[in-house]
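Take a look and give me a structure for this.
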Amino acid sequence: MGGFFSAAPIAYRRGLFYWGRRLNENLKYSDQGMSLTENAETLVLFAYPDPASPLAKALQARGLWQKTQQGAPIPGDLLGLSGAPWTGGWGHTGPDVHYGMVITRDLAVDWLRADVRGAEAVVKRDVKVALNQEEYDALVDLVFNIGSGNFDTSTLLRKLNVGDTDGALAEFVRWNKAGGVVLAGLVKRREAERVLFQLGANHARVAA
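Down below sits the predicted model:
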């Protein structure tokens, strides 16, 4: 027989065998997933400080945070405070984002596509069980937001990889803080991801 039949199965879930290839490799982030990310992040065409940074907290204390989020200049006496990681576009962070930067929509789209590809690669690398589209989209958005390091060491991933889907679902809500502070936007985003993931899990149970 050829290689397909001689390869050892590397995973089993919901009655599906995956022979000698990476799980979930054929999944692609859907339009539904991209809408979730875009709506949660909001397009911002200038660089702004991280909400949990010392600079952001000082702006919040002065009642200036919302104004700076709309493009108002940051007072000069606060510019010595760290705003890292600076963010722009649809939640893009990195050394290519800095204070005073004006971002074109084309650049923001390029950043978004690259960041989504990176999040997809993490999900495909780290998740050891078969996913359906809704589950995959929910996890890609989660990784996009919390980063690969947090996802790699998360209880959510550990529970998912041992087949504890309900346990993994319960973990989404834990990722609702930035700098130790619960943020309403993160609460809303985690709930959207959890609902999407649960929809996929329910579909999987019906199909099993």
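
Please count neighbours and contacts with C-alpha atoms only from this point.
Fine.

Which residue ranges of the protein form strands?
Using DSSP state E, the strands of the chain run over residues 9-13, 16-19, 44-48, 87-89, 92-93, 177-178, 181-182.

I'd like to know which of those strands is closest to Thr104.
Thr104 lies closest to strand 44-48 among these, at 6.3 Å (Cα to Cα).

most packed of the strands of the chain?
With neighbours taken as mean count of other Cα atoms under 10 Å, these reach their highest mean count in strand 87-89, at a mean of 27.

Next up, the contacts around Phe197.
Glu134, Glu135, Tyr136, Asp137, Ala138, Leu139, Leu169 (Cα atoms under 8 Å, 6 or more residues apart in numbering).

about what we covered before: would JSON lines of the strands of the chain with distance to Ala192 be doable?
Shown next, in JSON lines, are the strands of the chain (distance: least, Cα to Cα, whole Å):
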{"stretch": "strand 9-13", "distance to Ala192": "25"}
{"stretch": "strand 16-19", "distance to Ala192": "27"}
{"stretch": "strand 44-48", "distance to Ala192": "21"}
{"stretch": "strand 87-89", "distance to Ala192": "21"}
{"stretch": "strand 92-93", "distance to Ala192": "20"}
{"stretch": "strand 177-178", "distance to Ala192": "16"}
{"stretch": "strand 181-182", "distance to Ala192": "16"}
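
nearest to Glu38, of those strands?
For those, the distance to Glu38 is smallest for strand 87-89, at 9.7 Å, taking Cα to Cα.

centroid residue for the protein?
With the centre of the chain defined as its mean C-alpha position, the nearest residue by Cα atoms, centre = their mean is Phe144, 2.5 Å away.

this one as well, want them side by side:
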Amino acid sequence: MNINTRLLALGFTGAILTGGVLVATGEGEVLRTYIDPAGIETACFGQTGHNIKLGMVFTHQQCLDMLATSLKSFDRELVKLTPPLSEGEHIAYLSFIYNVGADAFGASTLRKKLWAGDRVGACNELPRWVYAKKKKLPGLIKRRSNERRYCLRDL
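You can find the predicted model right below:
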């Protein structure tokens, strides 16, 4: 089952569905645990947390289920941390918060600009978040460019 079909089957629509596909594309799928460029134990579609340990192996279905659970959780956090968003902003920031975490998002200049009404300025903060351990990563450059494009599309 592909990502779109699974997320639709779980009732995801609109910004969460598109954001989920953007997350999956940006993260890629790895059916085992690995250490990501930031040194964090990771699996599947960028899944991290206390339940992810080196040596674990997952099925595609397990990875899709973890993605769906994480999307719900991060979407709830996003809604709590932001004013009402356009669909494009919602898509972009869902992908962003999934990648950097709610704490980093909450403390970011991006969020401050968003709350100050500088929506374009907030979107333009995304390309600054392309480093892991002080190293600029090509995958993050591409991901942030995609997020920025979605973010600006409805403004």
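
Now that the residue nearest to the centre of structure 1 has come up, it's in contact with Arg117, right?
No - taking Cα atoms under 8 Å as the definition, Phe144 of structure 1 is not a contact partner of Arg117, at 9.3 Å.

list the contacts for Ile35 of structure 2?
If a contact means Cα under 8 Å, 6+ apart, then Ile35 of structure 2 has Glu41, Thr42 as its contacts.

The residue nearest to the centre of structure 1 - nearest residue in space that isn't next to it in sequence?
Closest residue in space to Phe144 of structure 1, ignoring its immediate chain neighbours: Ala119 at 5.3 Å, by Cα to Cα, 6 or more residues apart in numbering.

any idea how far the residue lying farthest from the centre of structure 2 is from Val23 of structure 2?
No residue in structure 2 sits farther from the centre than Gly55, which is 24.1 Å out by Cα atoms, centre = their mean. From Gly55 of structure 2 over to Val23 of structure 2 the distance is 24 Å, taken as Cα to Cα, to the nearest Å.

what's the answer for Leu114 of structure 2, then?
Using Cα to Cα, one obtains 21 Å as the distance from Leu114 of structure 2 to Val23 of structure 2.

Could you check which of the two is surrounded by more residues?
Taking neighbours as other Cα atoms under 10 Å, Leu114 of structure 2 and Val23 compare with Val23 leading, 25 against 19.

Would you agree the more buried one is in contact with Tyr98?
Yes - using Cα under 8 Å, Val23 of structure 2 is in contact with Tyr98, at 7.4 Å.

what separates stretch 181-191 of structure 1 from the chain centre, distance-wise?
Chain-centre distance of stretch 181-191 of structure 1: 13 Å, with Cα atoms, centre = their mean, to the nearest Å.

In structure 2, point out the residues matching that stretch.
Aligned by TM-score structural alignment, stretch 181-191 of structure 1 corresponds to residues 135-145 of structure 2.

Quick one: residues in contact with the matching stretch.
So stretch 135-145 of structure 2 is in contact with Gly26, Phe96, Leu126, Pro127, Trp129, Val130, Tyr131, going by Cα under 8 Å, 6+ apart.

burial measure for the spatially closest residue to the fourth one that is not a sequence neighbour, as a count.
Read that as Pro127 of structure 2. Distance criterion Cα to Cα, 6+ apart; nearest residue to Pro127 of structure 2, sequence neighbours excluded, is Arg144 at 5.3 Å. Using other Cα under 10 Å, Arg144 of structure 2 has 24 other residues around it.

Tell me the buried residues in the longest helix belonging to structure 2?
Looking across structure 2 with DSSP state H, the single longest helix is helix 60-81. Neighbour counts over helix 60-81 of structure 2 (16 or more other Cα atoms under 10 Å) mark 60, 63-68, 70-71, 74-75, 77-78, 81 as buried.

tell me the two of those residues that are most distant?
Within the buried residues of helix 60-81 of structure 2, His60 and Leu81 form the most distant pair, 31.1 Å apart (Cα to Cα).

just to revisit the earlier point, in structure 2, what sits opposite the residue nearest to Phe144 of structure 1 in the alignment?
Using TM-score structural alignment, Ala119 of structure 1 pairs with Phe74 in structure 2.
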